[in-house]
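**Q** Need coordinates for the following:
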Amino acid sequence: MTPDESRWYWNPENIVRVQEFFGSTWELPFRLVTYLGDSGLILIMVAATFWVLGRHVTYATLATVMIGAALGSAIKVLTDVPRPAHPDLILYESGTSPSFPSGHTFLAISFWGSLVFLGVIRTMVAVVIVLLVMISRLFLGVHYLADMFVGLALGLLAVTIGYGFVKLVLERLTQEQAAMLMGAGLFGSLIMLPVTGDFPLGWEILGGLLGAGVGTVIESRWIKFAPSPGSWSDQTIRVAIGAGGIVMFVLLGSLLRDLGGPAIIRAILFSGAGLWAMLATPYLLDRLGHNAANHSSQTSSTSTATQH
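**A** Model (predicted):
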């Protein structure tokens, strides 16, 4: 689909105005802020909720993000709108995934919005983050206003559906049932296989989701991780262990990509990142004494033995 630039919401001059208003000094801050809606970072943050807050928060945020990603990706493929192009643009990108709708916008709303309805963060925090992400995407010249508006609508729709899913489905399932359902949902990402190559890091993200699906199912049966209450230092250790392993796999996959390595190998490497996030990290944290489920069972066993 070719955008009609005569309409204000497709007019690239709006992007030029945003760039001129902020000026070149804002390029670095906006490049950093835009990561708050980046798919890779959001998936890491979803995993971090598991290590720190527990599986209920993780499953809820993951379901909401996957709903938003599915809706947005489908529209991107169907419309195939090119990125903005205008001679006066200070910053712009070409040759990447379709522009419409804004993926960073609907992913940011899906993730940060789900944390709001779960009571993890305040509404105003999410609003500020989403607005900054949206402005950053305009400033960087990668989206039209129309992309922002539809991305916003899709994100809000995903949060609404995610909230309903949590209340009507997730909260009525046992731990293992919920894990099986989430694992099935992650494996459902295979439906994107025919168009995976059309998206930047498409193969890597697909591999990561599949690895996370396998890890989710195995972990729920044999580890049953539940983060124990801990200090900020304890939580920092958990995130460092989890994120450190993910970064290792990501760096290896990125190096292979730069060297022109085959997509399937990159996908396998990123599946390792998913397994690390949802299986290896909970296992290590369990061995380090961060699993409240094990602590409770040990306490119960000790109490029973004492009574006898």
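**Q** rest of the way, CA atoms for contacts and neighbours
**A** Will do.
**Q** So for the helix or strand that contains residue 76, what gets flagged as buried?
**A** Taking DSSP states H and E as the definition, one finds residue 76 inside helix 55-79. Within helix 55-79, the residues that qualify as buried by neighbour count (16 or more other Cα atoms under 10 Å) are 55-73, 75-77.
**Q** Who are the packing partners of that helix?
**A** Judged by 3 or more Cα pairs under 8 Å, 6 or more residues apart in numbering; DSSP states H and E, helix 55-79 is in contact with helix 39-52, helix 103-117, helix 145-168, helix 175-187.
**Q** helix or strand for residue 33, which one?
**A** Judged by DSSP H and E, residue 33 forms part of helix 27-33.
**Q** do the same with residue 20
**A** In this structure, residue 20 is located in helix 13-22 according to DSSP H and E.
**Q** Chain neighbours aside, what residue packs nearest to residue 221?
**A** Spatially, and ignoring its direct neighbours in sequence, residue 221 is nearest to residue 176 (6.7 Å; Cα to Cα, 6 or more residues apart in numbering).
**Q** gap between that neighbour and residue 71?
**A** Distance, residue 176 to residue 71, using Cα to Cα, to the nearest Å: 27 Å.
**Q** Ok, residue 49 next?
**A** 23 Å.
**Q** now residue 216
**A** 23 Å.
**Q** same deal with residue 234?
**A** Counting by Cα to Cα, the separation of residue 234 from residue 71 is 37 Å.
**Q** before we move on, what about residue 159?
**A** Distance, residue 159 to residue 71, by Cα to Cα: 12 Å.
**Q** now do residue 79
**A** 12 Å.
**Q** and what of residue 105?
**A** Distance, residue 105 to residue 71, using Cα to Cα: 13 Å.
**Q** I have a second one here; can you model it like the first so I can compare?
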Amino acid sequence: MHRRYLIAAAGATAAGLLLPAAAPAAAPVSAARLQMLTAAARADLDASRLRELTVVMPDLLAIAKMSAHGAQGAEREAVAGWYARLLAVWGHVAYRTSNEDAAADAARTARDYAAAAANPVAAAEADRVSAVVARRAGDAAATSMMVDAADRLEDATGLADSGQVAVWAETVCSAAYTAAGFGGRDDADALLTAARNRVGDAGAFTTTDVGVFAVSAAMNASEWDLVLNRAGQVDPTRISTTHQLSHFHKSTAVAAAASGDAARSVSALEAIDRAAPDFLAHRPWSRDLAADLLGTRAGAASPVVRRIAE
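**A** Sure, this is the predicted structure:
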């Protein structure tokens, strides 16, 4: 297991303190330790470290499952909630590496543990994964699945803290992206406005992140001029995660290529490759775009484009 996760599992707070070499790969941990492991996995997800996560997640899930089954008393619900949230992270990893079946299984199991924990945040995260899988299967009901998940979260919590607001806003923005892809541009814009009105300029999910989703929603609606116009209104240095930054550059790359600006498209792909090369792996869109760009002078001259197109 990666050193960062070993530190979290051991409960260490200082760099360099690892589990003993002879420690078992999977051993029960407390809710506090499982929270640390889940936060580490979520940080890697936000950084698009997908290859690393595919390696470490089986061990993390084994630890979490063992912990959930062994927890007693008040600890039981807390551990179940963190197991559900870790399963949601795995669901995102699975569909981002083109394993929708695994993502759907993770979401179903996460929903069960979220219910056992009476944890509405974990439930919303699980429901969002389920909706993404539905969207990828071409099911237009994915939009209402996300909106309903966000509504249930708001009803259950009142969005009383910043973490709840962040999960709610990201779910609403995902619904906007989904609606745009199914022809619901007006619905998408209304959802983006609702999210923008709720979040601020600081925190886990900000107005800049809403702006990135607005760019992506326009891309999903194939409105290339709108993509590039909205992209010009976003300050990339204020985007909160590497994953979001990569989405911003993806939308720019796709729209620029469709608008005939190969050089800008290549530049955007190269920006993703510098920030998060895993974001480009397992993605048919990146291979298809790179293959198209190979026919242009800018694309043929780019080692990144040539590698992606292979």
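**Q** Once they're superposed, what TM-score comes out?
**A** Once the chains are laid over each other, their TM-score by TM-score structural alignment, normalised by the length of the first structure reads 0.33; 165 aligned residues with a Cα RMSD of 6.2 Å.
**Q** about what we covered before: next, count neighbours for the residue nearest to residue 221 of the first structure.
**A** Residues near residue 176 of the first structure, counting by other Cα atoms under 10 Å, number 16.
**Q** cool, and the one 5 residues further on?
**A** Counted with other Cα under 10 Å, residues neighbouring residue 181 of the first structure total 19.
**Q** next one: residue 152 of the second structure
**A** Here the number of neighbours of residue 152 of the second structure (other Cα under 10 Å) works out to 17.
**Q** Figure out the helix or strand that residue 300 of the first structure lives in.
**A** If you go by DSSP H and E, residue 300 of the first structure is part of helix 292-307.
**Q** whoops, I mixed them up, residue 52 of the second structure
**A** Using DSSP H and E, residue 52 of the second structure falls within helix 50-70.
**Q** repeat for residue 189 of the second structure
**A** Residue 189 of the second structure belongs to helix 185-198 when assigned by DSSP H and E.
**Q** Next: residue 256 of the first structure.
**A** helix 232-258.
**Q** elements contacting the next helix or strand after that helix?
**A** Counting by DSSP H and E, the next helix or strand C-terminal to helix 232-258 of the first structure is helix 263-275. Contacts defined by 3+ Cα pairs under 8 Å, 6+ apart place helix 263-275 of the first structure against helix 202-222, helix 232-258.
**Q** looking at those, which is closest to residue 128 of the first structure?
**A** Closest of these to residue 128 of the first structure is helix 232-258, at 24.2 Å (criterion: Cα to Cα).
**Q** ok so, going back, so what does the helix holding residue 20 of the first structure touch, helix or strand wise?
**A** By 3+ Cα pairs under 8 Å, 6+ apart, helix 13-22 of the first structure packs against helix 123-139.
**Q** So which bits of the helix it packs on are buried?
**A** Within helix 123-139 of the first structure, the residues that count as buried by 16+ other Cα under 10 Å are 126, 127, 129, 130, 132, 133, 134, 135, 136, 137, 138, 139.
**Q** Remind me what it packs against, helices and strands.
**A** Looks like helix 123-139 of the first structure contacts helix 13-22, helix 27-33, helix 103-117 (3+ Cα pairs under 8 Å, 6+ apart).
**Q** Contacts for the shortest one, please.
**A** Applying Cα atoms under 8 Å, 6 or more residues apart in numbering, the set of residues contacting helix 27-33 of the first structure from outside is 132, 133, 136, 139, 140.
**Q** repeat that with 7 Å
**A** Helix 27-33 of the first structure is contacted by residues 132, 133, 136 when judged by Cα atoms under 7 Å, 6 or more residues apart in numbering.
**Q** Residue 185 of the first structure: which of these is nearest?
**A** Residue 185 of the first structure lies nearest to residue 133 out of those, by Cα to Cα, at 27.0 Å.
**Q** Distance check, that closest one against residue 33 of the first structure.
**A** Relative to residue 33 of the first structure, residue 133 of the first structure is positioned 6 Å away (criterion: Cα to Cα).
**Q** roughly how far apart are residue 168 of the first structure and residue 161 of the first structure?
**A** Distance, residue 168 of the first structure to residue 161 of the first structure, using Cα to Cα: 10 Å.
**Q** Neighbour count: those two, which is higher?
**A** Neighbours were tallied for residue 168 of the first structure and for residue 161 using other Cα under 10 Å; the higher tally belongs to residue 161 (15 against 11).
**Q** excluding its backbone neighbours, what's nearest the more buried one?
**A** What sits nearest to residue 161 of the first structure in space, not counting adjacent residues and going by Cα to Cα, 6+ apart, is residue 64, at 7.3 Å.
**Q** Residue 256 of the second structure now?
**A** The nearest residue in space to residue 256 of the second structure (Cα to Cα, 6+ apart) is residue 265, at 5.1 Å.
**Q** C-terminal to whichever strand or helix holds that neighbour, what's the next element?
**A** Taking DSSP H and E as the criterion, the element that holds residue 265 of the second structure is helix 262-275. With elements assigned by DSSP H and E, the helix or strand that comes after helix 262-275 of the second structure is helix 284-293.
**Q** Residue 268 of the second structure against residue 255, yeah?
**A** No: using Cα atoms under 7 Å, residue 268 of the second structure is not in contact with residue 255; the gap is 10.4 Å.
**Q** who's more crowded, these two?
**A** residue 255 (26 against 21).
**Q** Surely the more buried one and residue 220 touch.
**A** No: using Cα under 7 Å, residue 255 of the second structure is not in contact with residue 220; the gap is 10.0 Å.
**Q** about what we covered before: of all the helices and strands packed on helix 55-79 of the first structure, which one comes closest to residue 242 of the first structure?
**A** helix 39-52 (7.3 Å).
**Q** Compute the inter-axis angle for the closest one and helix 263-275.
**A** 30 degrees (axes from the mean of the first three to the mean of the last three Cα atoms, to 10 degrees).
**Q** helices or strands next to helix 39-52 of the first structure in the packing?
**A** Applying 3 or more Cα pairs under 7 Å, 6 or more residues apart in numbering; DSSP states H and E, we find helix 39-52 of the first structure packed against helix 55-79, helix 232-258.
**Q** That one to helix 232-258, inter-axis angle?
**A** Put simply, helix 39-52 of the first structure runs at 150 degrees to helix 232-258, going by the same axes, to 10 degrees.
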